[in-house]
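> no sequence on hand, only this structure:
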């Protein structure tokens, strides 16, 4: 039956490359629905692949969640398979996050951290620890638990610092044949799946590094991490396709931090175009609206309200009520700020207003990557 599974995996690869995602998923689900049982590891890998396709290319979160929950049950009977278990925890956490189920998301992330804490000190363990701490910080922020969120970020940062040594970054990728100049077209088929796992984790690490360095105003370090992300994407565009929108969003944040607001709006709009997630599209539009406000001219000001309205519609339709309420009050605050700016300018107090707003924006923008990540 291993040969049958391998054949269906290859057929799914073929359909995915042609953009026929429905056919690809049917090939994979044929393994899960077979009357003849496959080995549990084969079924787990297949279900994780299905969930990844659904989360990347559709809004069918519940379908992906059901496959991941089934994978969890299967993995309980398997004593090893560290990578598969971590992958399942991470994807299931994303599902819970998308449906606004924060308590079960935190529970699954704590299980992931318990697993990594007992798994040694290898590179992959540290990478997964960074991943779980990053997602946990986001979940805690939504609940307003900022103290523990910062603690989670600090824990992830400790691991990221340890991994930043060049000899560690390449201990697992070299084993898979990923060396300097290697591109995805040259990878062996058997190495593609695991290469994707490690590359996605490295991109998560670099994403965290950009966010942390920007909050510290370390722009050179943030720029270097962005360049690394872009270089990895150029070399592995298919494997890292899901990261393209995030790269553009981070470029927008970098541009905003260094005061290049026109460039920031361009990158945010591009990020929204590249993402199929309505939530990310809404977030990008909010970012763009903030940059338009910072530009401050009449033409840019006219762009703010349409961006906020379309973003709010997406949030209303595709996310939980708590996110919608938060987004509503945030949007209301931005529009109120614009009204206040206009009134102050009409009163002739533009100079005093600009000083006040500069201080407010400096304090607020420092926390933007954490708040809106």
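Yep, it's here. On a predicted model such as this, the values are computed, not experimentally measured, just so you know.
> could you use CA atoms for every contact and neighbour count after this?
OK.
> quick one: residues contacting the residue nearest the centre of the chain.
Among the residues of the chain, the one closest to the centroid is residue 246, at 6.6 Å (Cα atoms, centre = their mean). When contacts are counted by Cα atoms under 8 Å, 6 or more residues apart in numbering, residue 246 touches residue 271.
> check residue 152 too.
Counted by Cα under 8 Å, 6+ apart, residue 152 has contacts 133, 134, 136, 137.
> go again with 6 Å.
133, 137 (Cα atoms under 6 Å, 6 or more residues apart in numbering).
> now for the strand or helix carrying residue 66, which elements pack on it?
Element membership for residue 66 (DSSP states H and E) is helix 61-75. Of the remaining helices and strands, those touching helix 61-75 by 3 or more Cα pairs under 6 Å, 6 or more residues apart in numbering; DSSP states H and E are helix 40-57.
> buried stuff in the helix it packs on?
42-56 (16 or more other Cα atoms under 10 Å).
> ok, now stretch 323-340?
324, 327, 328, 331, 334, 335, 338.
> want to throw the residues you listed into TSV with secondary structure and distance to residue 11?
Formatted as TSV, those follow (DSSP: H, G, I helix; E, B strand; the rest coil; distance: Cα to Cα, whole Å):
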residue	secondary structure	distance to residue 11
324	helix	41
327	helix	42
328	helix	45
331	helix	46
334	helix	50
335	helix	51
338	helix	54
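> export the residues you listed as a markdown table, with columns for distance to residue 154.
Listed next are the buried residues of stretch 323-340 as a markdown table, based on distance: Cα to Cα, whole Å:
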| residue | distance to residue 154 |
| --- | --- |
| 324 | 28 |
| 327 | 27 |
| 328 | 30 |
| 331 | 30 |
| 334 | 30 |
| 335 | 34 |
| 338 | 35 |
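> name the residues that touch stretch 290-300?
Contacts for stretch 290-300 (Cα under 6 Å, 6+ apart): residue 261.
> again, only this time at 8 Å
Residues contacting stretch 290-300 (Cα under 8 Å, 6+ apart): 256, 261, 262, 264, 265, 301, 303, 304, 334, 338.
> okay, one more to line up with it:
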């Protein structure tokens, strides 16, 4: 029953997205080829009926968990094309409406029947992911895990800016940093101005602004591991007179600054009104703030995939654009909404995924020797799916 539903969805899918053919191997017994193309995605599904029943009950969460349990096997470089079947049937309504009526009902029931997972506090959310407290006792090990696939001169755990002419990831990183500087009107004459970065990550933005423009920077983070890495980098880069990091909640802003930035933080908070109000009061007169976030346009104030909430970003979610702009305009007269080029995030994720796969042996060794992870294969596939 569920295998038949799945195959009907695939047949509809390939008529609209015709680049690839799919060969499905069900339980070592049956093979089904969908579409004709020189580019073939081979997918092995074990315990087929139960796996597909799980998927059509709880959709994305159990799809990804089946992959992590090795019940779905696809080559690393082909996995993305396989999961696009489910992603596009979820978000492309024109594709969804081409299914049989009963299949539409089953898909929608699975999508809207998803469960969500969250921690009770922002501190738990941040340290769960950015310090990997459930995996490592040592902050250096946590940082090493991330730097194996984020490694760059300026460590960015945020999408880069891929312009039409951009070819290399280093160029995309530089594009984004230059873009932010221009958006904030930061130039060579900006030296010794002050900048506060809310949720500073591994401090890519602040190191760049300090090294290139001699701006005096302060960063706030709740991640103990990130703070340790930043302090070591401050000394290594000889930036102690320009850069300072504090483990403090971003709602607790204590001084006034020329610039205030926030990149990838709005996904981790819910009280936007309080934050925007405090940012507006903490800016010096006629100076600028830059808020970068993923936004969504559904009716929900916060939305997120259950798999990401359970395994990657507990307590997080993607805020609604319209609601955020309404709150933002209460405190700022001039709002310039500007998006990064199309596909910047997918291209960034692809680079991270490639780095992760390239360093998989080292990552596996780190998890086996220094982590509390009991099922290393499962953990690695969690991050492969996420990326």
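Everything's here; your move. All values derive from a computational prediction rather than experimental measurement.
> TM-score of the superposed pair?
In this superposition the chains share a TM-score of 0.25, using TM-score structural alignment, normalised by the length of structure 1; 163 aligned residues with a Cα RMSD of 7.3 Å.
> which element is encountered next along the chain beyond the helix holding residue 66 of structure 1?
Next along the chain from helix 61-75 of structure 1, counting by DSSP H and E, comes helix 82-98.
> hey, where'd the helices end up in the stretch 251-387 of structure 2?
272-282, 306-307, 321-328, 344-358, 360-370, 376-386 (DSSP state H, counting those that start in this stretch).
> CSV for the ones you listed, including mean neighbour count and distance to residue 123 of structure 2?
Below are these laid out as CSV (neighbours: other Cα atoms under 10 Å; distance: least, Cα to Cα, whole Å):
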stretch, mean neighbour count, distance to residue 123 of structure 2
helix 272-282, 17, 16
helix 306-307, 23, 20
helix 321-328, 15, 22
helix 344-358, 17, 25
helix 360-370, 15, 24
helix 376-386, 17, 22
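> can you add distance to residue 16 of structure 2 and give the ones you listed back as a markdown table?
Formatted as a markdown table, these follow (distance: least, Cα to Cα, whole Å):
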| stretch | distance to residue 16 of structure 2 |
| --- | --- |
| helix 272-282 | 40 |
| helix 306-307 | 27 |
| helix 321-328 | 29 |
| helix 344-358 | 20 |
| helix 360-370 | 34 |
| helix 376-386 | 24 |
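> what's downstream of the helix or strand harbouring the residue nearest to the centre of structure 1, the next helix or strand?
Here residue 246 of structure 1 is covered by helix 244-257, with elements defined by DSSP H and E. Going down the chain from helix 244-257 of structure 1, the next helix or strand is helix 261-274, by DSSP H and E.
> let me know the angle separating that following helix from helix 244-257.
Relative orientation of helix 261-274 of structure 1 versus helix 244-257 (axes from the mean of the first three to the mean of the last three Cα atoms, to 10 degrees): 170 degrees.
> wait, doesn't residue 353 of structure 2 sit right on residue 382?
No: assessed by Cα atoms under 8 Å, residue 353 of structure 2 is found out of contact with residue 382, at 11.8 Å.
> residue boundaries of the strands in structure 2?
21-26, 30-34, 40-45, 72-74, 194-198, 216-221, 243-247, 257-263, 283-292, 302-303, 318-319 (DSSP state E).
> these: which one's closest to residue 150 of structure 2?
Closest to residue 150 of structure 2 of these, according to Cα to Cα: strand 257-263, at 16.0 Å.
> and that closest one, what does it pack against?
strand 194-198, strand 283-292 (3 or more Cα pairs under 8 Å, 6 or more residues apart in numbering; DSSP states H and E).
> so residue 51 of structure 1 sits right up against residue 71, yeah?
No: shown here, residue 51 of structure 1 and residue 71 do not form a contact pair, counting by Cα under 8 Å, at 10.2 Å.
> quick one on the thing from earlier: right, and the pair among the buried residues of helix 40-57 of structure 1 with maximum separation?
42 and 56 (21.3 Å).
> from residue 305 of structure 1, how far off is the residue lying closest to residue 106 of structure 1 once chain neighbours are set aside?
Leaving aside its chain neighbours, residue 106 of structure 1 sits nearest to residue 136 (6.3 Å; criterion: Cα to Cα, 6 or more residues apart in numbering). According to Cα to Cα, to the nearest Å, residue 136 of structure 1 and residue 305 of structure 1 sit 32 Å apart.
> of those two, which one has the most company?
Neighbours were tallied for residue 136 of structure 1 and for residue 305 using other Cα atoms under 10 Å; the higher tally belongs to residue 136 (26 against 15).
> now do the more buried one against residue 3 of structure 1, distance only.
In terms of Cα to Cα, residue 136 of structure 1 sits 39 Å off from residue 3 of structure 1.
> and residue 196 of structure 1, by the same measure?
22 Å.
> got the end-to-end distance for stretch 128-143 of structure 2?
13 Å.
> my error: substitute stretch 177-194 of structure 2 in the last question.
17 Å.
> how about stretch 211-225 of structure 1?
10 Å.
> now residue 140 of structure 1: which helix or strand?
Going by DSSP H and E, residue 140 of structure 1 is in helix 123-142.
> how far away from the center of its chain is that helix?
Centroid separation for helix 123-142 of structure 1 versus its chain: 11 Å, with Cα atoms, centre = their mean, to the nearest Å.
> likewise for stretch 274-286 of structure 1?
Distance, centroid of stretch 274-286 of structure 1 to centroid of chain: 12 Å (Cα atoms, centre = their mean).
> setting aside sequence neighbours, what's the nearest residue to residue 335 of structure 1?
Closest to residue 335 of structure 1 by Cα to Cα, 6+ apart is residue 305, at 7.6 Å.
> helix or strand: which one has that neighbour?
helix 298-318.
> and that helix with helix 261-274, angle?
Using the same axes, to 10 degrees, helix 298-318 of structure 1 lies at 30 degrees relative to helix 261-274.
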